[in-house]
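Enquirer: All I have is the shape, not the residue letters:
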């Protein structure tokens, strides 16, 4: 490829398309993501056919990207994409084409229309339609599940339950993966916008607002995120009013985090909130927690807290054991990676793990959307259904109409 062609890169969209094409053609696993409130797009590629399964010992892992389903596997291990190839770019800066790695430059020599058609062909041929996963999408079934949860709360078995559902969308003929991802980046700057592809396992895209754990240098971070409202008006952060049900729902999640700290005798932590945060067209209540791992002599806090927190009460319920058993017994579909966790590990001395929310599983000719709703004794089943519809729309509107 000659230098003139490289310097004629028209946009960052072309580089993004090239990365998708490289990943899908490799036969291996790859991930692309942008962390909340940053302008850094990151890509890793693990060309090996057989992916690592790893224990959740984050501090011991090499650089890579971890993916864990909602339900524990028998061996309690996660999928791990090693960063055999790593690339990043700043979305708010001009691309200097001649400085791009050769393995990206080679793809940029191809016409843009060819890249897009190849990505469309590859995404349909390297994924498969598996299982009767759609049966979790009927409104009547979800309403009954919510009502069953409310009864269990009234009987004292549960304090809170988070039932989920699915929604199936047919992939449009003009489905444009690169454009869909770009729109998520632009629309959800405060979310973890991500895509991962693991052959024979799954292909997912999402924009999660919820940190599970984060470690940066000596500091550990987590958050409690719960309560949902649609953002309305010119200044939704100022005009929002929270109901007692939503306030209590979020407080339950915060108390669970504090209880986890107590279990490991950790008393030195900072808690800030709750405050209202904006995630796309939705508002949530959020509290932030911070721990100095050096001062508390707890360098493995990230791994310990992942084990204690997952699945969080925000995606499962409380008490956790009883809530998890309720969902396993009464939900009519496999959550797969929805409400599991994922994110970059030990990349540039940071680990950032997020709950896999606002996500979709891309299959050969359709996308399966997932959404849950926090149910307490004050819940209205119809409103909980409406909440899941709003959550599905976050990803679904861009899959149905990549130019939205």
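Expert: That came in fine, so what should we check first? Please read these numbers as outputs of a predicted model, since none were measured by experiment.
Enquirer: For the rest of this, base every contact and every neighbour count on C-alpha atoms.
Expert: Fine.
Enquirer: now the helices for the stretch 151-300 of the chain?
Expert: Counting by DSSP state H, counting those that start in this stretch, residue ranges of the helices within the stretch 151-300 of the chain are 177-187, 236-239, 244-263.
Enquirer: Turn the ones you listed into TSV, columns for mean neighbour count and distance to residue 367.
Expert: Formatted as TSV, those follow (neighbours: other C-alpha atoms under 10 Å; distance: least, C-alpha to C-alpha, whole Å):
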stretch	mean neighbour count	distance to residue 367
helix 177-187	20	12
helix 236-239	13	30
helix 244-263	17	30
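Enquirer: adding another structure so you can compare the two:
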């Protein structure tokens, strides 16, 4: 985006034209007395933003390098939240009602692909508290401004939720003020991430705390293995949390380009609702969907990158059940469900995963939130059988996961959607970072090996933080 504003900086020609066209297009739709969402979209010559602007306090950011797709949402025009076992069904009903009441205007080729962001916690019973304050259990989010970059083009969408109590002039004025503040924001973040942190090197960490401790976590693995040998369940995903406290405030914006450069196969995301900042570079898509196609990642089984191939028991006990569970979840919603005969390696610097793509054709009328309701949580983040594993997790994990192992993404028109599982993440609050990692435990798991696996999974965020 543009450099720092100063008194001599000219207004771009296109911005003056956009201001006139925005008023012409939006004013009639804002003056009808109707309520509900309004979106006005333009194609604009705005360079891709590699991080949220420095001055904003609420944003939703998603970068998928493999599809050359980047989203930045600023402010909040409207949100819908839910919790409990029916949360995805509630969001689906509310979103369908919202779509029926939505006025959309596009100027020229300015047609948006994404419409709303979606994010949610792992556990349907999660109550936002402590570090996760400000993060809903599950929500749909319509930002005031949505920048969408796709293969070199940028579409800017102005959103509002029309309310008879707010005048059209105020809405348009607020839109333009927010846009100007973004265009003239400090754009000092390097695309290469060369200066990714601000004096937050390893020597400036003065507090490091594990929860649970390494010894306690290994004891928990042993306990879970014993429960599996007694046939209480077949698999469970156990997690660890590492807290780092720095002498200086963490430069979270500098971390995003570093993660994009070093983990180009991962989806980068950054979310803030005004308090904590969730940052992730996740290798796992929960699903990508259109009316004609659905794709899921079966990602389970981790081993060091220097190892040519894992023990065969990992594929049999940990990976294959995840593939089968995804197939079973899609069965009532899809036809032509296809998987490859054997897993392939997915290499990510210091570690590799066993990976199998699952592809299918959605049945007519199937909606993304219906797919989500069937899929989440997959055994890759929960366990098998699902309810027995979730009960074990609730009884034995000593902290709330929050959005870690939940998912974040977007919903669009024509059943288009893309959601990524929130892995390799950090929750940042000023000078403190909480890092999360987990491992799938089966009856053949070795506690020490599983501990080392979580250490490898913590490396991406540790490297981005420590430099």
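Expert: Right, received. Where do you want to start? From a predicted model like this one, the values you see are computed outputs, not experimental measurements.
Enquirer: Superposing both, give me the TM-score.
Expert: After superposition, the two chains reach a TM-score (TM-score structural alignment, normalised by the length of structure 1) of 0.78; 359 aligned residues with a C-alpha RMSD of 3.4 Å.
Enquirer: that older thread, residue 43 of structure 1 is nearest to which of the helices of the stretch 151-300 of structure 1?
Expert: Each of those has some distance to residue 43 of structure 1 by C-alpha to C-alpha; the shortest is helix 177-187, at 13.2 Å.
Enquirer: Superpose on structure 2 and give me the mean offset of that closest one.
Expert: Superposed on structure 2, helix 177-187 of structure 1 shows a mean distance to its aligned partners of 1.1 Å (mean C-alpha distance after the TM-score superposition for structure 1).
Enquirer: That helix: how far from the chain's middle?
Expert: With C-alpha atoms, centre = their mean, to the nearest Å as the basis, helix 177-187 of structure 1 stands 15 Å off its chain's centre.
Enquirer: Show me what it is packed against.
Expert: Packing partners of helix 177-187 of structure 1 (3 or more C-alpha pairs under 8 Å, 6 or more residues apart in numbering; DSSP states H and E): helix 12-26, helix 112-125, strand 192-198, helix 381-400.
Enquirer: matching residues in structure 2 for it?
Expert: On structure 2, the counterpart of helix 177-187 of structure 1 by TM-score structural alignment is residues 252-262.
Enquirer: what about the residue positioned nearest the centre of structure 2, helix or strand, and which?
Expert: The residue lying closest to the centre of structure 2 (C-alpha atoms, centre = their mean) is residue 408, at 3.1 Å. According to DSSP states H and E, residue 408 of structure 2 maps onto strand 407-412.
Enquirer: Pull up the aligned stretch in structure 1 for that strand.
Expert: Using TM-score structural alignment, strand 407-412 of structure 2 pairs with 341-346 in structure 1.
Enquirer: try stretch 425-434 of structure 2
Expert: Under TM-score structural alignment, the alignment places stretch 425-434 of structure 2 onto residues 359-368 of structure 1.
Enquirer: Name the residues of the matching stretch that are buried.
Expert: Buried residues in stretch 359-368 of structure 1, defined by neighbour count with 16 or more other C-alpha atoms under 10 Å: 359-368.
Enquirer: Tell me which of these fall in helices.
Expert: The members of those all map outside helices under DSSP state H.
Enquirer: Now do the same contact list for residue 411 of structure 2.
Expert: Contacts of residue 411 of structure 2 were listed using C-alpha atoms under 8 Å, 6 or more residues apart in numbering, and they are 114-118, 368, 417-418.
Enquirer: Shared with structure 1, which of those?
Expert: Using both residues aligned by TM-score structural alignment, their matches' C-alpha atoms under 8 Å, structure 1 keeps these contacts from these: 115-118, 417-418.
Enquirer: Go through the residues you listed and flag which are in strands.
Expert: Counting by DSSP state E, the part of those found in strands is 115-118, 417-418.
Enquirer: that older thread, for the kept ones among the contacts of residue 411 of structure 2, please prepare CSV with the additional fields distance to residue 14 of structure 2.
Expert: Converted to CSV, those look like this (distance: C-alpha to C-alpha, whole Å):
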residue, distance to residue 14 of structure 2
115, 24
116, 26
117, 28
118, 31
417, 31
418, 31
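Enquirer: which ones are touching the residue mapped onto residue 391 of structure 1 from structure 2?
Expert: The alignment partner of residue 391 of structure 1 in structure 2, by TM-score structural alignment, is residue 457. With contacts defined as C-alpha under 8 Å, 6+ apart, residue 457 of structure 2 is in contact with 351, 424, 437-438.
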